[in-house]
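Peer 1: what's the 3D shape of this:
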Amino acid sequence: MASRTRRRGPAKGAPDGSRRRRVPMRLLLPSLVLVALMAMLMLRGYVHSEILADYRIRPAAANDKVPQEILKGGPVIDTRDGSASTLRVPDNSVVLTFDDGPDPEWTPKVLDALKRNEAHAVFFITGTMASRYPDLVQRMVDEGHEIGLHTFNHPDLSYQSKKRIDWELSQNQLALAGAVGIRSSLFRPPYSSKSVNMDNNSWPVTEYIGSRGYITIVNDTDSEDWRKPGVDQIIRNSTPKSGQGAIVLMHDSGGDRQQTVQALDKLIPQLKGKGYEFQNLTEALDAPSAHTEVTGLELWKGKAWVFLVDASDNITAILVVGLAAIGSLVIGRFGLMLLLSAVHARRTRRRDFVWGPNAPVTEPASVLVPAYNEAKCIESTVRSLMRSEYPIEIIVIDDGSSDGTARIVEGLGLPNVRVIRQLNAGKPAALNRGLANARYDLIVMMDGDTVFEPSTVRELVQPFADPRVGAVAGNAKVGNKDTLIGAWQHIEYVMGFNLDRRMYDVLQCMPTIPGAVGAFRRSALERVGGMSDDTLAEDTDITMAIHRDGWRVVYAEKARAWTEAPESVQQLWSQRYRWSYGTMQAIWKHRRALVDRGPSGRFGRVGLPLVSLFMVLAPLLAPLIDVFLIYGLVFGPTEKTILAWFGVLAIQAACAAYAFVLDRERLTPLISLPLQQILYRQLMYVVLLQSWITALTGGRLRWQKLRRKGGVSAPPTVPTQRRQVMDERPVR
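Peer 2: Just a heads-up that it's a prediction; the model follows:
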């Protein structure tokens, strides 16, 4: 029940159907956020070679189709004009080349070694590394080194189509343009060796690369530093034969390159002592620079690319931290719930357990039933109260219903049932009106679509035997749980809400008295000013207010009420959207509870932080579990991802089973738990995200009436005990 506003019709003068159908903002914004997150993850996966990477390496093949001038030629191969020619580095010249970088750990050390020894080199960079570490590429250029391309993802190009080769080259150039604003005409294929090792698979690639304007650079001296053979062996492998020039292959990435760095500090001085010069390739060949300045759109595309890659890495790092946080919160919450729920169950089920010194409580109670257009449910609600074992009066407050709700109750002609009519003013106003007309000091509140068991009111008021108790939360259950969506809500109510309430009861910081079944002392309500319409979660608002006034709020698990849960996704969305947004409003309204002193400050010190963590922050971060699940399933590691997901599901299933046992519920609905985690939970994520967006943008959410079907006509079991309803009597 809630305050409502009329729906607006079509704009004046607008013909029917003239309005364009638009995507609802509640779907559009969360969808955009989800798409953005997935795009960032995809981009990160791409530049980390987790997506579209091809790790196949083709074995050596015959070389009968490779021209002899290539097989017997030098390591610089030029096929740009359709013919094949090679060049060698002049005698007494060494061109050091480094593949696979830049690496954040080893490239700076290699550059430091080259700087110490006043040597230049050629760095064949991959697009993935250059995109992630553009500052290192900039340092290479600033210190006079030459840059060559080494593809983007480092695949064996002999396996790739021409389209994929073009893509690797263009992406590599894009990263280079974004890093330092240049293009390069030098290219070294991954897994390449010497000219003599060119075969029938690699030669067509070399020809095609030349047709795209690139000079292919292989090597004629392999340091084999990737094998980590020792510093002395790397030096021996890298030393040219007497007086000859050489292009030396080394690596500044791909693993531990400590031996390479140490070898450079010995190799360069030794060879310089023999008269060698360490130059860039174009310097050694006395050729024009391989670098071309990039300007205009191409430059900005490169800069945008590098920016997005950096953003994706940063965002992913934040997401990983968020994933760790949500994992800790989920496991911590489950552990806390299991432990404290066991404590609560053991305490309340002891044979000698009593709620307080004034037990048992027998004084009459007033039951307030706010109702707005509850024609399909109200008779069942009132008749369930008439079966109560406890002395009560029933007050139905009709909040401007247009479906004859009040007439239905009056037509029943039941004793001790009063109907109060008012203009539509909202649920808080209806409850306050009922409170003003209640005869008794114990006030029970329920919804117009809820039915009580005969023992519900009696169980609900027993905690008032303790004079410190100001409010009591009952055990709300889903009455229409025969459908799949009803079963999912049933799991949520038993596992989430009621297990939570046990935990909060032990911690003495119950955050919410459910609107479907709750009880209050009149004095507690009056001291905090009654029900407030400041938030859309008036039940959470009043509970927090009562805590702050110094009262205790407890949970009576045996006070069961059966409520009609939404039966469509749209109705469920509307309800949970209001709950989520209202909870945020209540937390913000009572934020000063954090600094409250004395006994009333316990809620601020314990309850408010827990509610903020478990009910607002944790659900907001929880989608990260599913985002990384999808990413892991598609791009790996698939087995570990599946194992982790089933591990989380097993923890949830254990908690759910324990909650069902505590509530004496059949475990059958838990069969749908995996499906609930896949579908239902995602809906709740989007609802909470939309609530956050509404709150952050300063939006104002209105109450929305849920359409009832009257599916809960009676509790599942009705004890055959003597039923008692208070006769009409004057207020004492």
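
Peer 1: going forward, measure contacts and count neighbours with C-alpha atoms only.
Peer 2: Fine.

Peer 1: quick one: residues contacting the closest residue to residue 618 other than its chain neighbours.
Peer 2: Among residues not flanking residue 618 along the chain, residue 326 sits closest, at 5.9 Å (C-alpha to C-alpha, 6 or more residues apart in numbering). Residue 326 is in contact with 618, 621-622, counting by C-alpha atoms under 8 Å, 6 or more residues apart in numbering.

Peer 1: from these, which is closest to residue 270?
Peer 2: When the contacts of residue 326 are compared for distance to residue 270 (C-alpha to C-alpha), residue 621 wins out at 57.9 Å.

Peer 1: tell me how many other residues surround residue 274.
Peer 2: Neighbours of residue 274 under the rule other C-alpha atoms under 10 Å: 12.

Peer 1: could you check how far it is from residue 427?
Peer 2: Residue 274 sits 94 Å away from residue 427 when distances are taken as C-alpha to C-alpha, to the nearest Å.

Peer 1: I have a second one here; can you model it like the first so I can compare?
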Amino acid sequence: MAPRTSRRRWLPLRYLLPVLVLVVMLAMLMLRGYVHSEILADFRVRPAVENDKVPVSILEGGPVIDTRGGKATTLRVPDHRIVLTFDDGPDPVWTPKVLDILKKHDAHAVFFITGTMASRYPDIVQRMVDEGHEVGLHTFNHPDLSYHSHKRIDWELSQNQLALAGAAGIRSSLFRPPYSSMSQNMDNASWPVTEYIGSRGYLTVVNDTDSEDWRRPGVDRIIRNATPKGGKGAIVLMHDSGGERHQTVEALDRFLPQMQQRGYQFKNLTEALDAPSGDIPVSGLELWKGKAWIWLVQASDDITGTLVVGLSVIGVLVLGRFGLMLALSGVHARRTRRRRFRWGPDAPVTEPVSVLVPAYNEAKCIENTVRSLMRSEHPIEVLVIDDGSTDGTARIVEAMGLPNVRVIRQLNAGKPAALNRGLANARHDLIVMMDGDTVFEPATVRELVQPFADPRVGAVAGNAKVGNKDTLIGAWQHIEYVMGFNLDRRMYDVLQCMPTIPGAVGAFRRSALERVGGMSDDTLAEDTDITMAIHRDGWRVVYAEKARAWTEAPESVQQLWSQRYRWSYGTMQAIWKHRRALFERGPSGRFGRVGLPLVSLFMVVAPLLAPLFDIFLIYGLVFGPTEKTIVAWFGVLAIQAVCAAYSFRLDREPLTPLISLPLQQILYRQLMYVVLLQSWITALTGGRLRWQKLRRNGGVSAPPGGSGERRPLANGISA
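Peer 2: Modelled structure (predicted):
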């Protein structure tokens, strides 16, 4: 109720921070997809191509191809020397086992790593270098380069070098193309790539002995395939990644000592050729760029893992909440709709009621509100507490000259102070509170106070409905009110831990209010604060579904943002204020250990994590598995649709607005997420938020008895 205060310095930052968090989360998922070969991966099989453009010296030459300087030459490994080469790693399971076997037998090898794997497992690459092995490039994403441009080849090489620099602080001049074989199998598609690779300063290393371990033909067959003939030297192709490599590890453990006994040495490539090492240390900017890359990749994996855990949590919360709502709301409806149902021994309640209407600049709405109260079927007095309005709100009410309507003026002090002022001037022991932009049906007050027939009841929540639901944003809020708020209230009623009496329509015993000190301005959600306080004082708080009130919901995104920002931040404040209830005994402890966790999970944690469904939907649509992703998302939507349809049936509402439910889930939920995230940021940074007045149009009316078509009378009031 306080006037709007402007803090323009902070608003842009607070709006940007939630968006920035979303962007970072999506960027981390994109990065993860990139380093897991879910983006730009290429696993095509190239058909046979002619080789008439490949020099004969290459086709008949050795497995080390040097096209640097524009000349094509080849090299072979000297006799009795074997260069073991391992492709596609490092693998977190099999590469360490391979390294253990090599270390056991004092053998060196060459590992042709992919950038994706090196980025994810940099410690294994560092171990390769530390133990004397050479590391060569095998591209970043393992594509067939013969299908790609020079620009893509350069990109694959540079990214591979970036990962290697970050993992081990080196760069390599050794390169093995994916899907390569022996020199004699070079063709017109792969040869231009080899020439270009040489022009970039790399030696291309293929093989002349293929163990075919990738086929998993058995240990003995792998050993026979890897054994060179007649004491010749060889570059042997093996794999330490790309699948189950148990046979490779076992074969290696037998192959190494067998060949060493026959006089073979196991060297890395440059050792075998008596040449300078192909691995060159890097420093300066190149090194730090590599380290930054590795850090980002590790962060993306950690964040993605956290998001997956969050997705699991939200899945459990959503299904648990829907299950509870469906089961307990049905229990509530059956209990309260029994033919002979009575709220308590003193039913029906007929004593008069004081209705408090706090108002700040409600000139457009206040006449509708007061006239709707004049049609009440229950005896009432109406107190309009004008909280320093500057638009003539008080004068409008006074000019109406209605009986049993009093106007109380005060300097602007906020909604809680206005309600306390009204309470002090109220003549009756039953107090109804409503907002100045809300209209009641004739039966609302009567239905709202009937639960006070039970002397244990201290407060009653009414059924707040959206009156201006003809727009898309209004329809979305209508779905939220019927499905979320009212199903929740039925559930919380059964569990006896109702968290909030809505400010639009609620009733209280005067004694309950006075025992907890009246309305407090400690939080921005005074309705949640007072409800929790009444629970802790030992009173029951219940939901009266027939006590319908029609409120004017925000009609713009900006207004909706302001309202929900206040609600979510105020709810967090109320939870924090009443946190001691977690450790107390009696009614306060029961509410603290049942109500506070449920409110925290369902109203704070679940909405904050809900967008993970949509983030992973986007991720799954782009990177796969697309079909399973779509099925899962529509499965969640179907569950929500069932709950929504059930809640609409309980409230006897037409199902037509549910047509917009899918769009609501895609767009509206994101807005609510950003609002909640902004509230978290405000809370964690110690920010303060003032009550903000929403602009109203004053066009809401209520159908008679809560059903049927509206019949507008003068000034927009319905009969």
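
Peer 1: can you tell me which of the contacts of residue 326 of the first structure is closest to residue 132 of the first structure?
Peer 2: Top of the list for closeness to residue 132 of the first structure, among those and by C-alpha to C-alpha, is residue 621 at 26.2 Å.

Peer 1: for the first structure, longest strand please?
Peer 2: Across the first structure, the strand with the greatest residue count (assigned by DSSP state E) is strand 552-563.

Peer 1: superpose on the second structure and give me the mean offset of the helix or strand following that strand.
Peer 2: As assigned by DSSP states H and E, the chain's next helix or strand after strand 552-563 of the first structure is helix 569-589. Here the mean offset of helix 569-589 of the first structure against the second structure after fitting is 0.5 Å, by mean C-alpha distance after the TM-score superposition for the first structure.

Peer 1: the aligned partner of residue 128 of the second structure in the first structure: neighbour count?
Peer 2: Aligned counterpart of residue 128 of the second structure in the first structure: residue 140 (TM-score structural alignment). Here the number of neighbours of residue 140 of the first structure (other C-alpha under 10 Å) works out to 22.

Peer 1: in a helix, residue 630 of the first structure, correct?
Peer 2: Yes. Counting by DSSP: H, G, I helix; E, B strand; the rest coil, residue 630 of the first structure is part of a helix.

Peer 1: map it across to the second structure for me.
Peer 2: Counting by TM-score structural alignment, the partner of residue 630 of the first structure is residue 618.

Peer 1: repeat that for residue 409 of the first structure.
Peer 2: For residue 409 of the first structure, the residue aligned by TM-score structural alignment is residue 397.

Peer 1: show me what the helix or strand encompassing that match is packed against.
Peer 2: In the assignment (DSSP H and E), residue 397 of the second structure maps to helix 393-400. Judged by 3 or more C-alpha pairs under 8 Å, 6 or more residues apart in numbering; DSSP states H and E, the packing partners of helix 393-400 of the second structure are helix 366-374, strand 380-387, strand 405-410.

Peer 1: buried stuff in stretch 495-514 of the second structure?
Peer 2: Of all the residues in stretch 495-514 of the second structure, those buried under the rule 16 or more other C-alpha atoms under 10 Å are 496-510, 512-513.

Peer 1: try stretch 570-580 of the first structure
Peer 2: By 16+ other C-alpha under 10 Å, the buried positions in stretch 570-580 of the first structure come out as 571-580.

Peer 1: likewise stretch 350-358 of the first structure?
Peer 2: Neighbour-count burial for stretch 350-358 of the first structure [16+ other C-alpha under 10 Å]: 354-356.

Peer 1: circling back: in the longest strand of the first structure, which residues are buried?
Peer 2: 552-563.

Peer 1: ok, back up a step: can you get me a residue count around the match of residue 630 of the first structure?
Peer 2: 17.

Peer 1: got a list of what the aligned residue in the second structure for residue 455 of the first structure touches?
Peer 2: The alignment partner of residue 455 of the first structure in the second structure, by TM-score structural alignment, is residue 443. Residues near residue 443 of the second structure by C-alpha under 8 Å, 6+ apart: 376-378, 547, 705.

Peer 1: now residue 474 of the first structure: which helix or strand?
Peer 2: strand 469-478.

Peer 1: tell me, that strand lands on which residues of the second structure?
Peer 2: The aligned range for strand 469-478 of the first structure is 457-466, by TM-score structural alignment.

Peer 1: pull out the buried positions in that stretch.
Peer 2: 457-466.

Peer 1: in the first structure, what stretch matches stretch 254-272 of the second structure?
Peer 2: Mapped onto the first structure using TM-score structural alignment, stretch 254-272 of the second structure spans residues 266-284.

Peer 1: the helix ranked longest in the first structure to strand 552-563, inter-axis angle?
Peer 2: Ranked by number of residues, the top helix in the first structure under DSSP state H is helix 296-348. Inter-element angle recorded for helix 296-348 of the first structure and strand 552-563: 100 degrees (by axes from the mean of the first three to the mean of the last three C-alpha atoms, to 10 degrees).
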